[in-house]
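Student: Got a predicted structure here, sequence first:
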Amino acid sequence: MQRIDRNTRGVYSIAPTPFHKDGGLDVAGIDRLADFYDAAGVDGLTVLGQMGEAPKLSSAESLLVARRFVERAGRPVVVGVTAPGFETMRELAHEVMDHGAAGVMVAPPTSLRTDDQIVGYYTQVAERLGPDVPLVVQDYPLTFSVVMSVPVLVRIASTIDSVVMLKHEDWPGLEKITTLREAEAAGRAPRLSILCGNGGLFLDFEVERGADGAMTGYCFPELLVDVVASVAAGRRDEAHDRFDAHLPLIRYEQQPGVGLAVRKHVMVRRGILASATMRQPGRALSAAERAEVDYLLERLREREPAADLVA
């Protein structure tokens, strides 16, 4: 399977982990998800991330989920291997790479505060995983409380060859993308692939600023694919018009603490997931929330052919 590198572009959808109503893994649901993403035209998948409920899985379950996606998906799969200790991280990373993963993603521990601590941590990660494991750095200060400045990211890219991609989720973050690309153009930094998260909330401008695409889990990946392609082709107004139709649902899905429940509910409505179950701790949508999401879906249906829903 193709591995990610510093020129990787496109849409890498973050896949949720499907569960049965009793909380058990829905292995057949993984197959349906992989087939759905293939049909949507994404360039790759990311599994066991924040929205994959990775901390709620056992080590054996994590490996099962990753292997199943790798085996089923017809495109590269990045696997989240974040763990408190390096041995657990190394074991999972090597297992999934041996089974054909395209790379691994590591989020910073919340204890990191200084620039040297951040660079030192990713240096240690790279040393423990080895030079042949492509690494994605997850930059998500709103969740991890770790602020990665542009100089820190330049140091990481310049000194750690196996770090090939930045999952950019800073907010606000448009200026960071511009500054990173300016440093690259001026020869002060090597190129990094930049794929953006935050549910796609700023994707229309992120790709205009120089991001290579998206790494996020919005429940209509077709929209992410179309926006990235339209901007690349110079069809700016078309990209924004399509994006604007989805913005109310993107905004609703981006609510902290409830976003994954919204995403899974929509995927049930679309016939992709059999159950919207989240493992505990977690909560289901209230009746009022489900009604609001369904209302947004019906409005989207007027402008989005992909919004054909299952009752």
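Tutor: Arrived safely.
Student: drop to CA atoms for contacts and neighbour counts, all remaining ones
Tutor: Fine.
Student: Just confirm residue 11 contacts residue 223, I think it does.
Tutor: No: using C-alpha atoms under 8 Å, residue 11 is not in contact with residue 223, being 10.1 Å away.
Student: Compare those two and say which one has the larger neighbour count.
Tutor: Taking neighbours as other C-alpha atoms under 10 Å, residue 11 and residue 223 compare with residue 11 leading, 28 against 20.
Student: ok, that one to residue 150 distance?
Tutor: Using C-alpha to C-alpha, to the nearest Å, one obtains 23 Å as the distance from residue 11 to residue 150.
Student: ok, now residue 72?
Tutor: Distance from residue 72 to residue 150, by C-alpha to C-alpha: 37 Å.
Student: A further structure is provided below for comparison with the first:
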Amino acid sequence: MIRIVVALTAFAVFVCALIVFRPFGGDDTQVADRLGTPVEVTPEVANVAEDIATEATRAATPDITSVVDAALAATTPLITDPDTGLIDAPRRVDVARPNTDDTHLNDMTNNVLAELGFAGVEPVTTNSQVLRESTSEILAGIEAATGQRSVLQERDTLEAIVVAALRSGTSDEDIDTMVNEAAAAGTVAVPEILVTSDGRVDTHVLLDNIIVQAQIAAGGPAPAIPDVSPDEVDGMEVRIVQQATDTVQARFYTVQRGDSLGAISIKFFGSIEHFEAIFEANRGLLSSPDRIRVGQRLVIPQLDEA
């Protein structure tokens, strides 16, 4: 009796598998992945899946979703972006990101200009320098109390790399390579607003901010706020929201590949000065300024709202 029940169960599962893979007897079959997203399965894939299902039925009750995944993997190659080396996948995949600290980019830029000898620019103490000095004091206290000496290791800084590169006339492309190699190796930490959606350091924003601050130090004007529209900015969206007493124009922006929060601030406000306004308006979506991802839909506040 038990053998009969097992045989009938196996036969029923096999029939269900055939129905799933060939519901209408057509050339193509449509199934769904674990997230419910429809996936077109060609006859070649369906045949592979059917063979796998048949073999699985002989051994035990098959997991149909696993069969589909295995069939797709057997015939669908992964697509890799030649520029970044990242795999383009339908599901969101987090990427490795460089080490960050809470140094303000403007403070670092100020020190770069001071080191390069810009008139009227005095060095300032950055947050990372404060932290390092605090650590040195703690180690000195431990040494005084125990007699054990600990030496705080010297490490490269983004500021030092940029100063050396600018003094030697290094090109923007080479600076980008140097900075990103150092960040990938974990030898430097970078301001959070320079981390892009694909895990790189946005050296364009870094160098642009140096130029802007140099112009201001030389007596030039601050950058004007650009008048942008969805026709000019990919990913921008404008909606008119009706409130109790008036209508309000709401702006949104969908994060593109290569964006950083600093770059988005420049795009809408002309400089990095207002990146905090964007971050605060999207606190529910962003845990920190370096955690932006491709496809996120950010609110872009008006400055009078910030």
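Tutor: Arrived safely, thanks for sending. Owing to the predicted nature of the structure, the values given are computational and were not obtained by experimental measurement.
Student: What value does the TM-score take for this pair?
Tutor: The TM-score (TM-score structural alignment, normalised by the length of the second structure) is 0.25; 137 aligned residues with a C-alpha RMSD of 6.6 Å.
Student: Can you report how many residues neighbour residue 185 of the first structure?
Tutor: The burial count for residue 185 of the first structure: 12, using other C-alpha under 10 Å.
Student: can you check residue 294 of the first structure too?
Tutor: That count, for residue 294 of the first structure with other C-alpha under 10 Å as the rule, works out to 18.
Student: Flag every buried residue along the host helix or strand of it.
Tutor: Per DSSP states H and E: residue 294 of the first structure is located in helix 287-301. Of the residues in helix 287-301 of the first structure, 290, 293, 294, 296, 297, 299, 300 count as buried by neighbour count, 16 or more other C-alpha atoms under 10 Å.
Student: which one of these sits closest to residue 142 of the first structure?
Tutor: For the buried residues of helix 287-301 of the first structure, the residue nearest residue 142 of the first structure by C-alpha to C-alpha is residue 293; the value is 24.3 Å.
Student: Please list all residues in contact with the closest one.
Tutor: Residues counted as contacts of residue 293 of the first structure (C-alpha atoms under 8 Å, 6 or more residues apart in numbering) are 249, 252, 262, 266.
Student: What is the neighbour count of the third one?
Tutor: Each residue near residue 262 of the first structure was counted by other C-alpha under 10 Å, and the total is 26.
Student: ditto for the one 4 residues further on
Tutor: When neighbours are counted by other C-alpha under 10 Å, residue 266 of the first structure registers 25.
Student: quick one: secondary structure of it?
Tutor: With DSSP: H, G, I helix; E, B strand; the rest coil as the basis, residue 266 of the first structure sits in helix.
Student: ok, now residue 194 of the first structure?
Tutor: strand.
Student: That one against residue 174, yeah?
Tutor: No: if you go by C-alpha under 8 Å, residue 194 of the first structure and residue 174 don't touch, sitting 11.8 Å apart.
Student: hey, where'd the helices end up in the second structure?
Tutor: For the second structure, applying DSSP state H gives helices covering 2-21, 43-59, 64-75, 105-115, 127-146, 158-167, 172-185, 203-217, 261-269, 275-281.
Student: Oh, that last question was meant for the first structure, not what I typed.
Tutor: Using DSSP H, helices in the first structure cover 27-40, 59-72, 86-98, 115-129, 141-144, 150-159, 174-185, 203-209, 221-232, 236-253, 259-269, 287-301.
Student: Please convert those to TSV, extending it with distance to residue 165 of the first structure.
Tutor: Output for the helices of the first structure, formatted as TSV (distance: least, C-alpha to C-alpha, whole Å):
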stretch	distance to residue 165 of the first structure
helix 27-40	21
helix 59-72	19
helix 86-98	16
helix 115-129	13
helix 141-144	17
helix 150-159	9
helix 174-185	12
helix 203-209	15
helix 221-232	17
helix 236-253	24
helix 259-269	24
helix 287-301	33
